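> One predicted model, sequence on top.
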Amino acid sequence: MIHAQARKRDVVLKLGAATGAASVRVVQMDSAFPFGTCINTTVIQNPAFVDFFTNHMDWAVFENELKWYHTEAQQGQLNYRDADALLDFCDRLGKRARGHCIFWSADGAVQQWVKNLDRDQLRSAVQSRIQGLVSRYAGRFPHYDVNNEMLHGRFFRDRLGDEDVPAFMFKEVARLDPDAALFVNDYNVECANDPNATPDKYAEQVAWLQSCGAVVRGIGLQGHVSNPVGEVVCGALDRLAATGVPIWFTELDVCEPDVGLRAQDLEVVLREAYAHPAVEGVVFWGIMQGKMWRKDAWLVDADGTVNEAGQTLLNLQKEWKTDARGSVDGDGNFKFRGFHGRYVVEVTTPTGKQMLKTFTVEKGDNTPLLVDLADA
């Protein structure tokens, strides 16, 4: 399988000959390939949603609460209460959150007071937005979508008359929060049905930003798909991977009224994403019936029942984790091949003595990872 090459590594646990014929059990606690979902202030009050999110998701992204039209609907009247509440929710559960989004290029996503500004006022407002948001949350969002959907919208470039304004946005955000990975984010790139959003145009956009001095550390594929598009997805990933920039599915939902077909379609997309070494994570744009932007895409029914599509996700998460057991060999080693992630090993000697140790299997070259447990 392709994913075994992209996501696995040979591991040698060195226990020493003194352990004799000790038995070994290796269990993967979490995966280096994260899954997440969007959240909002309503859905986090739903116990069934919180249960699924807590047990099966690693990341969150806020549906609307960080967008400029939400945090400053009226000029000068800042409202970060909702974003603060969602970020506190993530912190309590130990989940990371994507910062979506600082700006949104689509004309229809820009609030009226911003549209009413003249060029100089708009430039000042853009600077204030970056300064206010990024300074407030510096270090708390590992990712930012800096200027959402630039393949489909040109509001800031057209109003400011400056083709370099997106690069300015990237550079200013990086100045205020240098540890955050800054993303482009757009839709239809993976579907081959939108001439404005071809993989080539997206790759050219990344190269253009880089040529202007912006450091792009993530390519976001929204992934609002409605049919199984495996080969098309793979082709888009191959083209974007040539940029050398990591790829995330940032807003995935697979829309299909028949839940059985939805499960099949979802599996196609997830296997393509997981199999591609350039993809580093998948974030769903909702998971629960009645709580999503797109209908016929939910994984969890309104009463909390995990449906067939949701079970497909859980089955894949289980498939993509390692559980190995056996005995120490004559050289005092235990060898296995495991998915990247965090592990715990339990060693039981013939006399019944037990030892527990945690370690991490990270992406590496073709050489095995050596973990010395002899002195543990």
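It's in. Numbering: from 1, shown residues only.

> can we go C-alpha only for contacts and neighbour counts from here?
Will do.

> All the helices of the stretch 151-300 of the chain, residue numbers only.
For the stretch 151-300 of the chain, the helices defined by DSSP state H, counting those that start in this stretch occupy 155-160, 165-176, 199-211, 230-241, 259-275.

> what's the neighbour count on residue 63?
When neighbours are defined as other C-alpha atoms under 10 Å, residue 63 has 19 of them.

> Now do the same contact list for it.
Listed by C-alpha atoms under 8 Å, 6 or more residues apart in numbering, the contact set of residue 63 reads 38-40, 100, 285.

> and here's the other structure:
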Amino acid sequence: MSGPLMGGFPLNGNFTAPLRNMSRAYIHFQGPVPGIDFLIDDTTLVEVDEDVNWKAEADARIQKIRKNIIHVNVTRSSSFNPADIEIKIDLKRHLFGFGSMVKEAWMTNDDYKGYQNFVYKMFNWVTAASFKWKYNRGTRDKPDYKYATDGVKVLKQHGMKVRGHNMFWGVPGHSPSWVEALNGTMLKATIEKRLKYMTGITKGQLNHWDVNNELLHGQLYEEKIGDPHYSEKIYDMVHKADPFPTLFLNDYDVVAVGGVTDAYVQQAKAFKNANVGLGGMGLQSHFKPYTRPDPTLLKTRLDKLATVGLPLWITELDLVHHDDTVRADWYDMALRTYFSHPAVDGIIFWGFWDHDMSSPLSSLVSGYNYFLNAAGQRYLDLIKKEWSTHVARKLSEGSSFTVNGFHGDYDIVVNYKGKPIMYQEFHLGKQMQRLTCSSVAMDVTLPTTVDPFVHITHPVQVSHNNEHVIGHMSSGAHNTDIQCATRWSGFSQVGDDKMSYAFCQGDEVMTGCSSYHKNGEWYRDGDQFLMHNGRMSCKAVNGFRSTSGLQAVARCCKTKNLKCTYRGSGPSAKSVDARVETTCLHNEVATGCSAWTWDSEMFGAFPSLNNKGCVASNEGTTVGSQPEWCTAVNGQDKVAGEERRIGCATCCSLEAQGGPIIG
């Protein structure tokens, strides 16, 4: 029996008009294949009133759904003055996903260290987008995804979680031409062969997989194979081959634009009901150029998408405006709306650097010095300040207290007279966390200098590896009075690993080396004693995100019989709190100390309390006196293997009247 099918249904959609002068607008509806006709009974275009209180409402939801209570109870001995004990609680990594698409090849290339630093410091998730079928660098029979897999390996070593994008893309033009030319039988066999290969090289490594991308906008595989449910079978095969990653649909015009929101809901429900391993919905979020995000419409679309009952991820966020201040405001609107929705578990930017985006006017970071523009600074302020938790409480305010903190991984540090004596890590999820700090409950008198690296979770590693002599200098002066001068270099170039050198003159001997930024910023890799062009030099190394030149500063002295040996050691072990020590000989005194790192965050180097040694410290806390050595310390807030330190000491002696120089 054939004939017309009777029935009706509403077809809804919404859109945001761009901020441009318009005289005419066309609305396009995408329907089924030709031959299926629709009779439209009525159409209505209605203006949706904007919720003027959207920001206050979003902030209230954020406080409710993204935070939980930390209960802290501290026990102490009566020999401790409560006013001397401080408890610091700091969020180190969000539970919510904040991430970006990255170029995996750049994550393993030393030429892109600034790029890598930004990724590791600003995000906890990344999308590895080089798994696409057309990105195969090998042959049909011997695929090569080494850039992607090597990049994922390094990212995982740095504690990042990774989305794989994408295994298949059934929109015409997005598979290799030879694949699209296959008949149905061969195409099916080829798809299943690729599926087996891709799950084999990524098994257990990816946290998410975009399995078949933009399935609403192309069903090439279904059409050629003749099976309308073939993509569901692909998901089922991937899930069985590697149950570890969460499998995602991923499509556009579903949240930033509302063209196919309803269709996406229906598709996701069908996949969910088919029980093929679908675990999440990827919502691409490419806003049309010069279109301001509309929080009212965004929330309306998110509410509709959430009815599927699967986690929602914003997978490809970008928007365009030439004014980075306006761009900052617009990103704020989108980020705040997404972060405030209970069904959204993560937000991924579709790139962050203006040298690697579809439009540089979408970027958070600009130029080869990786300058954080206004949009990037707004993002930083949101995730590191407004949506982060950092609390310091004196014990004199009470031994028990509560903190309403954002979900994520935390450090808690107990300071005694400004010196850390206990460190612990904990995780705050959707259940409240109770902490008891009892390591200060001891009837002992603490020394004047407290070693801050007494961690509960990580042993201190001290090494004397690769101790060596860098060079020697002797003063040819005949006077017995010590005369010293400070020698400044010129300014280095701006940017990571840009260097400047300072030298002593005439009979002077270099007794110290330091570095200084023109505008006082701290983005530097440190300083180092080094033979340069046959002369002992003080080398200063500029760092990631620097915006000014760096000067090397050499302290140069001369007097009769002054001799200095420049000693170095390292690098330190690849673990949290690892130290490397450089030792002076028994008749020498450490007059100068320097340290440099592959990471640009540390406080610098300084002499110990008794002038017998030197100390170099990472960002965070300082180290007490250390006799007769220069110490470089890995940071307590860094994951294992993230960075290493190299320490150097100037060890000098003055043979005058039969005795050595006294420090």
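Now that the structure is in, tell me what you want to look at. From a predicted model like this one, the values you see are computed outputs, not experimental measurements.

> List just the nearest of the contacts of residue 63 of structure 1 to residue 277 of structure 1.
residue 285 (22.3 Å; C-alpha to C-alpha).

> what residue of structure 2 matches up with that closest one?
With the correspondence set by TM-score structural alignment, residue 285 of structure 1 lines up against residue 350 in structure 2.

> so who does its match touch?
100-101, 315-318, 357.

> With residue 225 of structure 2 instead?
Residue 225 of structure 2 is in contact with 183-185, 187-188, counting by C-alpha under 8 Å, 6+ apart.

> out of the contacts of residue 350 of structure 2, which are buried?
100-101, 315-318 (16 or more other C-alpha atoms under 10 Å).

> Any chance of JSON lines for the helices of the stretch 151-300 of structure 1, columns distance to residue 308 of structure 1?
As requested, those are arranged in JSON lines below (distance: least, C-alpha to C-alpha, whole Å):
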{"stretch": "helix 155-160", "distance to residue 308 of structure 1": "41"}
{"stretch": "helix 165-176", "distance to residue 308 of structure 1": "40"}
{"stretch": "helix 199-211", "distance to residue 308 of structure 1": "31"}
{"stretch": "helix 230-241", "distance to residue 308 of structure 1": "20"}
{"stretch": "helix 259-275", "distance to residue 308 of structure 1": "6"}
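
> closest one to residue 56 of structure 1 among these?
Here helix 259-275 is closest among those (C-alpha to C-alpha), at 15.0 Å.

> matching residues in structure 2 for the closest one?
With TM-score structural alignment as the criterion, helix 259-275 of structure 1 aligns to 324-340.

> Buried ones in the matching stretch, by neighbour count?
324-325, 327-340.

> Could you single out the nearest of these to residue 235 of structure 2?
residue 338 (26.9 Å).

> Please look at the closest one and residue 344 and confirm they touch.
Yes. Counting by C-alpha atoms under 8 Å, residue 344 is a contact partner of residue 338 of structure 2 at 6.5 Å.

> Pull up the overlap in contacts between the two.
By C-alpha under 8 Å, 6+ apart, the residues touching both residue 338 of structure 2 and residue 344 are residue 314.

> Residue 335 of structure 1 -> structure 2?
By TM-score structural alignment, residue 335 of structure 1 lines up with residue 402.

> Kindly report the same for residue 171 of structure 1.
Aligned partner of residue 171 of structure 1 by TM-score structural alignment: residue 236.

> Equivalent analysis for residue 2 of structure 1, please.
Using TM-score structural alignment, residue 2 of structure 1 lines up with residue 61 in structure 2.

> burial of that match, as a residue count?
The number of residues near residue 61 of structure 2, taken as other C-alpha under 10 Å, comes to 17.

> got the contact list for it?
For residue 61 of structure 2, the contact set (C-alpha under 8 Å, 6+ apart) comprises 340-341.

> where along the stretch 101-250 of structure 2 do the strands fall?
125-128, 161-168, 208-213, 246-251 (DSSP state E, counting those that start in this stretch).

> contacts for the second one?
Spelled out, it's strand 161-168 of structure 2. Against strand 161-168 of structure 2 from outside (C-alpha under 8 Å, 6+ apart): 124-133, 152, 155-156, 175, 195, 198, 205-213.
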